[in-house]
Structures are given as C-alpha cells and as structure tokens.
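*Asks:* what follows is a predicted protein model with its sequence.
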Amino acid sequence: MATASPTEIAGTEPTVPTLVEATRVWLRIGLLSFGGPAGQIALMHKELVEDRRWIGEQRFLHALNYCMLLPGPEAQQLATYIGWLMHRTTGGLIAGLLFVLPGAIVMLALSTLYAVYHNVLYVDAAFLGIKAAVLAVVVEAVLRIGKRALKNRVSVLIAVAAFIGLYVFRVPFPVIILAAGLTGWIGSRTAPHLFAGGGHNGKEGAPDIKGVVDLMFERGEMAHASPSRSSALKVLAVWLPVWLGPLLLLWLLTGSDSVWTEISAFFSSMAVVTFGGAYAVLTYVAQAAVDYFGWLAPGEMVDGLGLAETTPGPLIMVVQFVGFLAAWRAPGGLDPFLAGCLGALLTTWVTFAPCFLWIFLGAPYVEALRGNRAVSSALSAITAAVVGVVMNLALWFSLHVIFREVLTVEIFGAAPDVPVLASIDWRAAVFAAVAMIAMLRFKLGMVPTLAVCALMGFATGFLPA
C-alpha cells in the first residue's frame, strides 16, 4: 500500500491557479481587507492557506516574518510576496496593486469630502467621535499584538525599552528596530530558549499545511525564487527609477521648496525609515506633518486615521489623506481639488513603489534563509519592539484627542509630552470610554464602533465643548 504524502493527508492535492484565477482572489482580498494588518493577514491566511492551499503554513509565516521586518505595510508586502512566489513579477504586481487600489479610491473620495465639509459644526463633531473611537482601535491593537509577541520576560523588557526610548527620549524609529533585531540576533546565540522565533498569526506549533508553492519547490519549478546577482541588479535598475524618478523630476520642474517636492521627498524617506507597520509609521508621519511641515493640525491626523480605518486596504493609506490636504492647501496655480488629487497620487506612488522593490529584491534571499534560527530570533525581537512602538502611538493619540493642550517637558535629556489637565475635552473622553468598552468588553467590531461614535459626536454637535 502506498503511503500518502503530507499534502494528500490534508485532502486532495491543490492545483496551481492560473493568473486570472489568482487575480480574482487578490481582488476579493483587496475589497475585503478591513480591520488593519491583523485582520488582513488573517484574511489572507484563510483564503490562501486554509481554503485554497496555495501556500503552506510555514512558508506563509516565513514570508510574514520578513515583511514584519520591512518598512511599510506588512500585509500589502505579504500579498506581493505570495503573488510573486506563484506568478513571478507579474503576480506580485497584481497582488500588491489590487491590495491597495480599492482603499486608495475610497480614501481619495473621503479626503475630498473632509476637505470641503469638515469645518461644518456637526461634521466636525462627528469626526471628534471618530477620533475617540480610533483610540479604542489602537489600544485593542496594542493588546492583540502584545498577546502574540510578548511570550516571556525578555520580550516584555524589549517592548518596554522601545516604548521608553520613543516616548521619553525620542530615539529614532530605525535605531529602535535595529537595536531590537541585534538583541534577538545575539540572544539566539547566547540564550536561544529566550529568543526562539515564533509565528505571527497565533498558530505556533500547528502542523504544516503544504500548498501549491511548496509542491512547485519540490518539483523544481521555482527558479525565479533562487537569488542571483544578475536578477538583483535588474530589479534595482527598474525599481529605483520607478520609485525615485518622480522625486527628481519634480525637484527639477518645481524647485526644492514646492509642496510637490516636499511631499515626494518626505514620503520617499518615510518608506525607508519607518518600521513596524501602519501603527508604528503613524507617529512618525503625524509628528512631521503637524510639527515640521504644518500640513495638518494634530486632530486632523487622527481624523485621517479614522477615515483609513473605515476603508479596505492598508492603514498606511492615511498618508494619502496627508498628501491630499497638503496639496489642497498649497495648490499653486492649480485648482485645489486637482492639486489635492495629484498630491494624493504622488504620496501613494512614493509610499508603495519601494514595497515592490523590497519584495522583488529581497524575497529570493529570504527563501534561501528558511530555517535560519538567528534570523527568526531577530524577527521575534523586532515584533516585541513593535508592541512598544504601538504603545507610544496609543499614548500620543490619546493625549492629542482627549486634551486640547499638550506640552513637551525637557529634563535631563528626556522630552516626554505632558497634557495640560485643565484642557480636557469631556466629550472626547466619554466617547473614548464608550468605544473601549464596546470593543474590549462587548467585542463590537471596528466599523460599527466607529459608526456609533461618529453618530454620538454628531448628536452632541450643538453642545459646548
């Protein structure tokens, strides 16, 4: 009697999807990818690993580990990675673009409505409710990521150190991430039992489910997944101009001080130095957009996050909102709406183009590193640091939503933000409490919570703040 293969044990052998079949699934995922990175990753796991078995459990987690290390939206990069595995560069482009496109279209429409109507009293009050609900979303993200990433005292210490470094001492994000990765790398050699790498979807120890991609590797049909110098040079030759070409062109045409050059230069640099996913990126973007460039007010950044939470696709799409308002308010000789659309398009371009570069350049080398314990430990330490990053984001948002005045107190090299207690906004505090109870106690979904708080804000728009 023949022995069943590991793939056949789980059922019939999965078949290789055509590019058209895969495109339909990627469009479905793009349209349904609500709930932030955790919900999006869970959706992809269900669609690609459990339901269709296009990729195996362990290979899915390995790809996710790499994407967690990269700057930018890990869920979109994971989709690009898996699309690339199955259908080479074309598949990666389709998967990555369809993950972004639905949300980009919706976000552009919402940004336009916000720019035109947000100063209306009742609309502004509704956005106050959305801001408060976003606090609950971010707090829930801290708890969710913490449960997944903080497996022992060492990981807790890494998260606390990251939070203190960011909030108290203003240590740059890249330094935090690199320090965490180095700690995990060294720890894998000195105390491997404390730095063992784990999965990122809560399925550690689950038996591997082999998929189409695994069978293609076994049959030797994955030549494009083997690293080579010539392939790496081709990727660089194509994607560096695609990414940085618009920046150079705008600098030559409009000068270094134009809003277009500022947008493209800032978000291009953001694509390199912002790690830890959307929640980690937002603090960096908010502080620069509000404090340095003056594109937005503090409350408007939280409004943008609230809008991004209601759209499919990556939460980092909030940067499109920032680019839209920046160009809307400094249109030059253009119509404000046209300028805003161009600003949104430019921001989206320079934010997501490097994501394809990271995947097409690095994925072959990542596949060659499968099973490397030191790399896995470094990724686990980085994930723990991300918990501290999101904690910092939660505190930053709460201070700027619940209090009207926040001061930076500098003492002995530290510079934490401290609220002016007399400036508390009672409506925001009540809305935030309601949202947290709804989400954390009664498990109400994110979109219903945002809707309820928006209605509460709208209803209280006639009351004094």
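*Replies:* Great, that's in hand.

*Asks:* drop to CA atoms for contacts and neighbour counts, all remaining ones
*Replies:* Will do.

*Asks:* could you pull out the buried residues of stretch 154-164?
*Replies:* Buried residues in stretch 154-164, counted by 16 or more other CA atoms under 10 Å: 154, 155, 156, 158, 159, 160, 161, 162, 163, 164.

*Asks:* in JSON lines: these, plus distance to residue 326.
*Replies:* Formatted as JSON lines, these follow (distance: CA to CA, whole Å):
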{"residue": "154", "distance to residue 326": "42"}
{"residue": "155", "distance to residue 326": "39"}
{"residue": "156", "distance to residue 326": "38"}
{"residue": "158", "distance to residue 326": "36"}
{"residue": "159", "distance to residue 326": "34"}
{"residue": "160", "distance to residue 326": "35"}
{"residue": "161", "distance to residue 326": "34"}
{"residue": "162", "distance to residue 326": "31"}
{"residue": "163", "distance to residue 326": "30"}
{"residue": "164", "distance to residue 326": "31"}
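
*Asks:* adding another structure so you can compare the two:
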Amino acid sequence: AGQIALMHKELVEERRWIGEQRYLHALNYCMLLPGPEAQQLAIYIGWLLHRTIGGLVAGILFVAPGALVMLTLSILYALYGDAPLVEALFFGVKAAVLAIVIEAMIRIGRRALKNRVMVSIALAAFIAIYALNLPFPLIILLAGVTGWIGNRVAPALFSGAAHGKDAVPDIKGAVDLMFERGELAHTRPTRWHAPRIIAIWLPIWLGPVMLIWAFTGSTSVWTEIGGFFSVMAVVTFGGAYAVLAYVAQAAVESFGWLAPGEMVDGLGLAET
C-alpha cells in the first residue's frame, strides 16, 4: 500500500507521467493479476513510456535494491542471529512488524471491504486458512467464484466504482497525451504478441527450476523452494499481505524451512 501511494504521488501528481484515471485503471488490472501489483504497475508504466526496455528497467530496478538489501540482512541474520544483541533487536522488531501488518490490513480492509457481503467473504477466507487449514490457492479460487456469481446476482454489492463526490478527478499525464497523438503504437494488441511473449519468458522463468530439479532431484530443498515460489507467483492475488498466511503455512508447517519465530524475523527484515 505504501509503494502504491508513493508511486501515485511521484508519477501522477508530481511528474505527470500518467493520468489519474489511467493509473487507477492499471492498478485495478494489476490487482487482478497474480504477483506484486506495485511492481507490475511499474513495469506497465515503463513499458508504456519506453517499450520493452522501459518495462525491463522499471521492473528490475524496482526489485533489485530491496533484494540486495534483503540478501545482506539475511546473511547477517543467519551468521549472528543467536547473538544476544541481535536477538534483542529482533525482539523489538517483531512487535513493530506485527503492528505494521495489522495497521496495513486495517487500512486495506477499509478500502476494499465496502459492505457486509465483502466483510463476510474476508472472514470466511480467514476462517478457512486459519481454522480449517485449507490451501491458499483453493481459498482464492472459491473467493473468485463467489465474486463472479455475486457480480451476476447482485452487482451493486460487488462494485467498487466511485460515484458523485467520491469520483476521482482526471489528471492527464504524458502517457495520456501520447495516446491522443497516436504515439503508442506498441500498445495495440496483435494476434501474435501474447504467444511470442509467452514463448520467450516462460522458459526464462521455468528453465532454472527445471535445471535445479534435474541436478538436485525432486526432494531437494532447492527444488522445493523453486517449485513453491513458482506456484506462489501465480496464486498470490491481492498483494504481499494477502499471501503472508500462505507463505507462513508452507514455510513453517508444510516444509519446515523455518520456525514460527524465524518467520516473523524474516518479515521484520523485509519490512525494514
């Protein structure tokens, strides 16, 4: 949520790279896709402005700094995590992280859960994963089916559109002006564009996982990590906080990679 707000401030309000309505439309679309919506939004805007190179630069630079910092902190934690000073630091971080997660959940919930029906679906999902221990992908599938049926039966209860005084005023940006001048020909859909993209990027994504499986076997921890996070990449709808329970369930209970306290420590590292 913080990244989305910062991107809006920088790209819409200050730099005027993209208009308000197009930004919100793109954000809504990215929220429907699996994976981190903030990164997808950055890739989309970079692609609009500078085609494939722009999308690659935006996506890589969105992830790389945080990934390097996280790797460094993880190495330090693995080496010195048992030191009294480090344990004391993480004891305080855990409490702060829990507060951050709860606050983010409340903030996101207030925006997304607009009526009692949506609140009921959210509560049912919580009970399903916490009390019934149902798999996260199944919960997402059931929630999606519920939303699809609900939109047909009672569309007003499943609509998030703003009207009247709540409607967002349009602010045109550079991308909108480029569209009006017909300068974004690369955004026009073609018959072979999607198959070509899939043919290029699917092997790049799954190739390393298959190589790890071939060299280390199906039961190695490396194969398990690659397989799990590959699956997670296509079922993580709703952003990072929505998938925390799924990751914790798998890493702690299913695979035993981490202890519960270590999972919270890892979240603390990520939040810092």
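*Replies:* Thanks, I have it. Note that the structure is a prediction, hence the values are computed from the model and not measured.

*Asks:* give me the TM-score for this pair.
*Replies:* Once superposed, the chains reach a TM-score of 0.92 (TM-score structural alignment, normalised by the length of structure 2), with 270 aligned residues with a CA RMSD of 1.8 Å.

*Asks:* of the buried residues of stretch 154-164 of structure 1, which belong to helices?
*Replies:* Those of the buried residues of stretch 154-164 of structure 1 mapping onto helices are 154, 155, 156, 158, 159, 160, 161, 162, 163, 164, per DSSP state H.

*Asks:* which among those gets closest to residue 127 of structure 1?
*Replies:* Nearest to residue 127 of structure 1, judged by CA to CA, of those is residue 163 at 28.1 Å.

*Asks:* ok, and the closest non-adjacent residue to the closest one?
*Replies:* Among residues not flanking residue 163 of structure 1 along the chain, residue 388 sits closest, at 4.3 Å (CA to CA, 6 or more residues apart in numbering).

*Asks:* which one among the ones in helices among the buried residues of stretch 154-164 of structure 1 gets closest to residue 395 of structure 1?
*Replies:* Taking CA to CA as the measure, residue 163 is the one of these closest to residue 395 of structure 1, at 10.1 Å.

*Asks:* tell me the contacts of the closest one?
*Replies:* 385, 388, 389, 391, 392 (CA atoms under 8 Å, 6 or more residues apart in numbering).

*Asks:* please repeat the previous calculation with a cut-off of 7 Å.
*Replies:* Counting by CA atoms under 7 Å, 6 or more residues apart in numbering, residue 163 of structure 1 makes contact with 388, 389, 391, 392.

*Asks:* that one -> structure 2?
*Replies:* Applying TM-score structural alignment, one finds that residue 163 of structure 1 aligns to residue 126 in structure 2.

*Asks:* now residue 304 of structure 1
*Replies:* Superposed on structure 2 with TM-score structural alignment, residue 304 of structure 1 falls opposite residue 266.

*Asks:* against residue 255 of structure 2, how distant is the residue nearest to its match when sequence neighbours are not counted?
*Replies:* Spatial nearest neighbour of residue 266 of structure 2, excluding adjacent residues (CA to CA, 6+ apart): residue 74 at 7.8 Å. Separation of residue 74 of structure 2 from residue 255 of structure 2 (CA to CA, to the nearest Å): 19 Å.

*Asks:* can you check residue 121 of structure 2 too?
*Replies:* Distance, residue 121 of structure 2 to residue 255 of structure 2, by CA to CA: 28 Å.

*Asks:* tell me how far the aligned partner of residue 234 of structure 2 in structure 1 lies from residue 265 of structure 1.
*Replies:* Using TM-score structural alignment, the equivalent of residue 234 of structure 2 in structure 1 is residue 272. Going from residue 272 of structure 1 to residue 265 of structure 1 by CA to CA gives 11 Å.

*Asks:* out of those two, which sits in the more crowded spot?
*Replies:* Each of residue 272 of structure 1 and residue 265 has its neighbours counted (other CA atoms under 10 Å); residue 265 has more, 20 against 16.

*Asks:* hmm, that one is touching residue 245, no?
*Replies:* No: using CA atoms under 7 Å, residue 265 of structure 1 is not in contact with residue 245; the gap is 11.1 Å.

*Asks:* and residue 60 of structure 1, what element?
*Replies:* Using DSSP states H and E, residue 60 of structure 1 sits within helix 57-69.

*Asks:* what's the matching range in structure 2 for the next helix or strand along the chain from that helix?
*Replies:* Next along the chain after helix 57-69 of structure 1, taking DSSP H and E as the criterion, comes helix 74-117. Here helix 74-117 of structure 1 aligns to structure 2 at residues 37-80, judged by TM-score structural alignment.

*Asks:* give me the mean deviation of that stretch from structure 1.
*Replies:* Comparison of stretch 37-80 of structure 2 with structure 1 after fitting gives an average deviation of 1.0 Å (mean CA distance after the TM-score superposition for structure 1).

*Asks:* just how off-centre is that stretch within its chain?
*Replies:* Once both centres are worked out by CA atoms, centre = their mean, to the nearest Å, stretch 37-80 of structure 2 turns out to sit 12 Å from its chain's centre.
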